[in-house]
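Colleague: How does the following fold in three dimensions:
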Amino acid sequence: MKTPKSTKIENIIPAYRMHTQSFINVLDGISEEDGLKRIENKTNHIVWMAGNFVNMRYGLGGVLGLQEQDPNNDLFFMGKTLDESLQYPSLAELKKNFHEISPKVYQKLLEVTDEELDEMFEIGMNIPFIKETKLNFAGMCIGREDYLSGQIGLMRRVFDYPGMKYDVDENINY
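Modeller: This next block holds a predicted model:
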C-alpha cells in the first residue's frame, strides 16, 4: 500500500480498498433484471443501492477536492428516495462509473493532509457527539458503503444467488 500524507486517514484507506472489492464481489453475477426487483415493494432495489454506493464515492471525492460530478446525482444524492417512475441506470453503467471515480478518490485519500481532514464540513446531522469534519465525513462514507454492501448481500440471497465471496483481485489497487 502506498503511504498516505495523513496519519489520520490510515484506517480509512484499507476499508476503502476492501469496499472496492466488496462492491465488485457483491454485484458479481446479478442480472440487470434482478437488479430492479424489490421485496414486496418495501425495499430499494439493488440498482438503487449500487447507485447510492457510487454516489458516496463521488461525494467523498467532492469533499476531498475532486471536480467530478456523478452523472446520476439527481437519483441518488443524500440517499434520495427510490422513485419507480424514474429511469435508473443499468448495473453495467453504475459499475463503469464506479471504476472511473474510485481510483481518483483513492488518489485524493493518499494526498489529503491532516489539516484538510480537520476542516469543518457541515453534514447537517446535528448530532452533538459528531464533529462535522472532512475526516468524519470520510468515516461516514465508509459506514454507508458497509451498510449498502450488506443490503445487497442480503438481496443476493433472497434472489437465490450464492453469498458474496471475499475474493481479492490484487490487480485492483484502489
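Colleague: Going by C-alpha atoms from here, please, whenever you check contacts or count neighbours.
Modeller: Will do.
Colleague: This protein: helices as residue ranges?
Modeller: In the chain, the helices defined using DSSP state H lie at 12-27, 32-35, 46-63, 73-76, 91-111, 114-117, 134-158.
Colleague: can you pull the buried residues of the longest one?
Modeller: Along helix 134-158, the positions that meet the burial threshold by neighbour count (16 or more other CA atoms under 10 Å) are 134-139, 141-142, 145-146, 148-149, 151-153, 155-156.
Colleague: Second input sequence below; structure requested for side-by-side comparison:
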Amino acid sequence: MMDRSTSKKLDIVIPAFRAHSQTFVMVLDGISEEDAKKRIDGKTNHMIWMVGNFVNMRYSLGWVLGLKEEDPFSELFFQGKALDESFDYPTLAQLKESFHKISPLVYDKLLQATDEDLDKDFPMGMGVDFFKEDVLNFVGMCIGREDYLSGQLGLMRKILGYEGMKYNFDKDLKY
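Modeller: Sure, this is the predicted structure:
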C-alpha cells in the first residue's frame, strides 16, 4: 500500500521517490569500491561522483522541505560540482550509509508537506518563463536529477562489465 502524502500535488512524487530508493540499491548491487572510482577514457564521471551527487540531491530536497541535516560530503557534490580527481572522495560504502540516513527523513518530510509549503517561492536562478521557481518544482527537478543519475549508473554498470541491474525490489525498504 502506498503512503499518502498530505498534499495531492505529491501523489506522483511519492512513488517515484520510493522507486528511486529501490533503484539506488539495485543499480549499485555488487559494484566494487575499485570499479566505482573508474572513469571511461577520462571523459566520464566515476560512479562515486554520480552516487555522491544522487545523495546530495536527497539532502537538498530535505533542506528545501525544512530538514536541517547536513550532507557530510556537500563540498564535493553540491549543485553538481564538477569532478576533480585531486579531491579525496568518500567510499561507496560511506555514500550508501549517508543515503540510508537521509532518505527516510526526506520521505517523511515529503509525506508531511502541505500545498502551502510546496507553493513557497524557491529562487533557483533559472530565469525561464515556463518554470515557476517554487518548492514543488524544485522537488520535481530533484526527482528528474535522480532519474538522470540512475540511468548513468546503469550504463556504467554495463560498461564496467557488470550484468544489467536486477529488479529485486526490497519490500522492507519503506522510503
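Colleague: Minimum distance to Met125 of structure 1: which of the helices of structure 1 has it?
Modeller: Smallest distance to Met125 of structure 1 across those (CA to CA): 10.9 Å, for helix 134-158.
Colleague: how far apart are the closest one and its match in structure 2?
Modeller: Here the mean offset of helix 134-158 of structure 1 against structure 2 after fitting is 0.4 Å, by mean CA distance after the TM-score superposition for structure 1.
Colleague: need the helices of structure 1 in CSV with distance to Tyr174 of structure 1, can you?
Modeller: CSV is the format used below for these (distance: least, CA to CA, whole Å):
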stretch, distance to Tyr174 of structure 1
helix 12-27, 5
helix 32-35, 25
helix 46-63, 12
helix 73-76, 22
helix 91-111, 5
helix 114-117, 20
helix 134-158, 14
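Colleague: Deepest-packed of the ones you listed, please.
Modeller: Of all the helices of structure 1, helix 46-63 carries the top mean neighbour count, a mean of 24, counting by mean count of other CA atoms under 10 Å.
Colleague: Distance of the residue sitting furthest away from the middle of structure 2 relative to Phe17 of structure 2?
Modeller: In structure 2, the residue that sits farthest from the middle, by CA atoms, centre = their mean, is Asp129; the gap is 26.2 Å. Distance, Asp129 of structure 2 to Phe17 of structure 2, by CA to CA, to the nearest Å: 27 Å.
Colleague: ok, now Gly125 of structure 2?
Modeller: Distance from Gly125 of structure 2 to Phe17 of structure 2, by CA to CA: 25 Å.
Colleague: likewise Asn137 of structure 2?
Modeller: 15 Å.
Colleague: go on, Leu83 of structure 2?
Modeller: Counting by CA to CA, the gap from Leu83 of structure 2 to Phe17 of structure 2 is 25 Å.
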